[in-house]
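[1] my questions are about this predicted structure, shown below with the sequence.
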Amino acid sequence: MSGTEEKGVYRALFIVNFLACLGFGIADPFFPVYATSNGAAGIHLALIFSGFAAAKTLFSPLTGWWSDRIGRRRLLVIGLFAHAAIAIGYLCLPSPSSLILLRFLQGIAAALVRPVSLAYIGDMAPARHEGTAMGTFDISYYAALAIGPVAGGIVKDTFGFPGIFICLSALCMLAFLTALVFVRHFGKNRVSEIRTLRVDLSVLKKSGTLIALCGFIFSRTFGIVYFGMFLPIFMFENLRLTGIEMGVVMGANTIVTALMLRPMGLLSDRVARDRLILTGGTAAALLTAFLPLSETFPHILFLSIGIGFASVLSLPASSALLVEEGNRQGMGLTMGIFNAAMNLGAVLAPLAGGILFSLFGMKAVFYGAGFLGLGGVCFYHLARNTRKGDSGQGS
């Protein structure tokens, strides 16, 4: 594939990722309300959301490995089409038991899309420019995340829940058609090489970098989950902020991340990536621990912006190291294992946070996230230095 063709595939994947993520950004904030309005109780909600994350955790390594074996395009378009179909299923089968099953199936579909898309980008990322390629691509995710809830609110108020899920289905179908037409098969692995691969998670024992990155993102996920899950409660009950103020605090974090992804990607291709990950991870953990000490709107807004900046400091750098490791171990399998670690954190974080909140109160939730984040930084540093020669550019 020529350089021009690769750029075309990259742009198409950017659009595909933006469309699919925008659909979920529109639907996800209203999914709990939809479920409860159809009779879902607390246990149903727990199964709906934990089942989605559990499916992604279980299937991401498998689909990543599978994409190394049979090619990425086929799995990507299947996953996008499944997303579109399942979205309509939410309207046709609204009972709690049906929603649990459909959400689990959507988790499998998500495992077909996200790791495979990242593997595609990793395949195309030029040497010593991995951070720029991955950071720029992730703008599609964070931009959709920033726009989605606002667009979803407008759709919900105008067309109700049918409008929400029709939007999700339509956007995923548009992403499916874009991938079908513009995303061509591409990969550095050739069939003769791919057939020698096996789903072998012992790669974690062989790669200090991969296990370090998995530990880092697992611990970091707790802070991310608690920011979205518990911070709105803290702002409403403790700080008595208005709805607009709460929206500004939550949105500022995402906007900063989206705006800084490409500059930080360029930076990660020029300076030591380990330093960016360690600095960003440490800062994000400390700022998360400071959240419950906030007393005013400007204070918590400053912390939100700071967490966004600290997070984006480490994001392209870690993605670049992941691409380098994917070139050694298999891009799809590497991306799948990494996403599984992140999704495992998404499964366990709400459970741990709920226990901390019930036993010790709100402050303990954020202190716990900060402590775990610092532990993840230490784990990353130790794991990266356990295997000589297993280092990325600028490490």
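    Done, it's in.

[2] hey, let's count contacts and neighbours off CA atoms from now on
    Noted.

[3] these two touch, right, Gly122 and Val323?
    Yes. In this structure Gly122 lies within contact range of Val323 using Cα atoms under 8 Å: 5.3 Å.

[4] common neighbours of those two, please.
    By the contact definition Cα atoms under 8 Å, 6 or more residues apart in numbering, Gly122 and Val323 are jointly contacted by Glu130, Met331.

[5] Ser192: neighbouring residues, count only.
    9 (other Cα atoms under 10 Å).

[6] same check on Gly280?
    Gly280 has 22 nearby residues by other Cα under 10 Å.

[7] next up, a second structure to put side by side with the first:
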Amino acid sequence: MKKTIKEQKSVLIILLSNIFIAFLGIGLIIPVMPSFMNIMHLSGKTMGYLVAVFAVAQLIMSPLAGRFVDRYGRKKIIIIGLFLFGVSELIFGLGKNVSVLYLSRILGGISAAFIMPGVTAYVADITSVKERSKAMGYLSAAISTGFIIGPGIGGFIAEYGVRMPFYVAAAIAFLACISSIFILKEPLTKEQLAEISANTKQTNFISDFKRSLNPLYFIAFIIVFVLAFGLSAYETIFSLFSDHKFGFTPQNIAAIITISSIFGVVVQVFMFGKIVDILGEKKLIQLCLIAGAVLAVASTAITSFLAVLAVTCFIFLAFDLLRPALTTFLSKAAGKEQGFVAGMNSTYTSLGNIVGPAMGGILFDINIHYPYLFAAIIMVIGLSITVMWKEKQLGESLAK
């Protein structure tokens, strides 16, 4: 019988810290983007590509990393990911030209591909089905906090130098790597790993991607893509939009994102379970997509600091509630294939993180409002896809 979450508090804290650090690094670059644009004379398109290349590397490595998690164990893959992440942040901090920055983001993407499925599978292994949604809610809160508060922390630390946020992130990553080596224990025995590996056919990215088209997973994966696209497009352009339209400083941007993050995470941690009980996962997902689309459009019309803060708070909350609903569904539907499903979850997240910033940067150069309008359209498309998500199919998959 598996231990309760309360009995495994120290292990969960380490796991949540690891995933928080990984997503913190993704967001750290955002508040200093206007500074980099000015110093290196870069276009919005180039800055969008700089964010997107992280996701390209993650996309390529995610299916392979999912296999490694099932074959070699959760702990080893998490530790390797943390080490690579620390190296990538250090390189970015030292980088003096665009090519070095690209190299850093590629290494960062590879590290995220290792950390995300490793931690997700680990949490699934040590929790019962009954407590899975609560654990995934905590995991999602850590992801959201890292991804959304990253720009906030980056903005404040940047007062001591534009490159300082990356040195701090590298130091924290190496510290997390060392602590994981000594505190984490592999949740599965060698025999269990061998059994999972033997039952899983040796496949490549194409065959893994085809398996993800299974109706059991596919619609959920599509919504994962929509979520990643919407959040990355919104957040990548947010600092540039705020700088160009309102003249906000990095500290203004950091304050907005930090407050929004705290608001979203508090609601997620304390109310997510109750909201799912009342609405059910499908209705919650649809409600979040509707709210995201409406608020993305509203972002183009607001003018005051308080209005920007209010809209940002609620659009991040919509994303914060959407992620754990999807992650919990996929985890329960996965059965013994936690590594594969976590890897493909990361793959679809990466696809969204590639298209979102790249399209956002291109559209920003045309009109600063276009990225938000395009994000709203994508979320409406995602909403229409959920209509095909049959309640019976969802119920059967969750009962497995």
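    Happy to help now that I have it. Just so we're clear, the structure is a prediction, and the values are computed from it rather than from any experiment.

[8] which helix or strand contains Phe14 of the first structure?
    Using DSSP states H and E, Phe14 of the first structure sits in helix 3-27.

[9] tell me the gap between that helix and the middle of its chain.
    Here helix 3-27 of the first structure is found 15 Å from its chain centre; the criterion is Cα atoms, centre = their mean, to the nearest Å.

[10] next one: stretch 41-55 of the second structure
    Between the centre of stretch 41-55 of the second structure and the centre of its chain there are 18 Å (Cα atoms, centre = their mean).

[11] so Val199 of the first structure makes contact with Leu62?
    Yes. Assessed by Cα under 8 Å, Val199 of the first structure is found in contact with Leu62 at 6.9 Å.

[12] overlap in contacts, these two.
    Leu333.

[13] more crowded one of these two?
    A direct count of neighbours by other Cα under 10 Å for Val199 of the first structure and Leu62 places Leu62 higher, at 21 against 13.

[14] could I get the full set of helices for the stretch 301-400 of the second structure?
    305-334, 338-366, 370-386, 391-398 (DSSP state H, counting those that start in this stretch).

[15] typo on my end, it should be the stretch 101-250 of the second structure
    129-157, 164-183, 190-199, 205-211, 215-246, 250-279.

[16] related to what we said a few turns ago, please produce JSON lines containing the helices of the stretch 301-400 of the second structure, extended by distance to Gln8 of the second structure and mean neighbour count.
    JSON lines is the format used below for these (distance: least, Cα to Cα, whole Å; neighbours: other Cα atoms under 10 Å):
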{"stretch": "helix 305-334", "distance to Gln8 of the second structure": "19", "mean neighbour count": "21"}
{"stretch": "helix 338-366", "distance to Gln8 of the second structure": "20", "mean neighbour count": "26"}
{"stretch": "helix 370-386", "distance to Gln8 of the second structure": "35", "mean neighbour count": "21"}
{"stretch": "helix 391-398", "distance to Gln8 of the second structure": "24", "mean neighbour count": "14"}
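
[17] can you add distance to Met47 of the second structure and give those back as CSV?
    Formatted as CSV, the helices of the stretch 301-400 of the second structure follow (distance: least, Cα to Cα, whole Å):
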stretch, distance to Met47 of the second structure
helix 305-334, 21
helix 338-366, 7
helix 370-386, 14
helix 391-398, 39
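
[18] closest to Tyr167 of the second structure out of these?
    helix 338-366 (23.8 Å; Cα to Cα).

[19] packing partners of that closest one?
    Judged by 3 or more Cα pairs under 8 Å, 6 or more residues apart in numbering; DSSP states H and E, helix 338-366 of the second structure is in contact with helix 44-72, helix 98-126, helix 215-246, helix 305-334, helix 370-386.

[20] stretch 137-150 of the first structure against the second structure, how far on average?
    For stretch 137-150 of the first structure, the mean deviation from the second structure after alignment is 3.7 Å (mean Cα distance after the TM-score superposition for the first structure).

[21] quick revisit: okay, buried residues for the helix holding Phe14 of the first structure please.
    Neighbour-count burial for helix 3-27 of the first structure flags 6, 9-10, 12-27 (criterion: 16 or more other Cα atoms under 10 Å).
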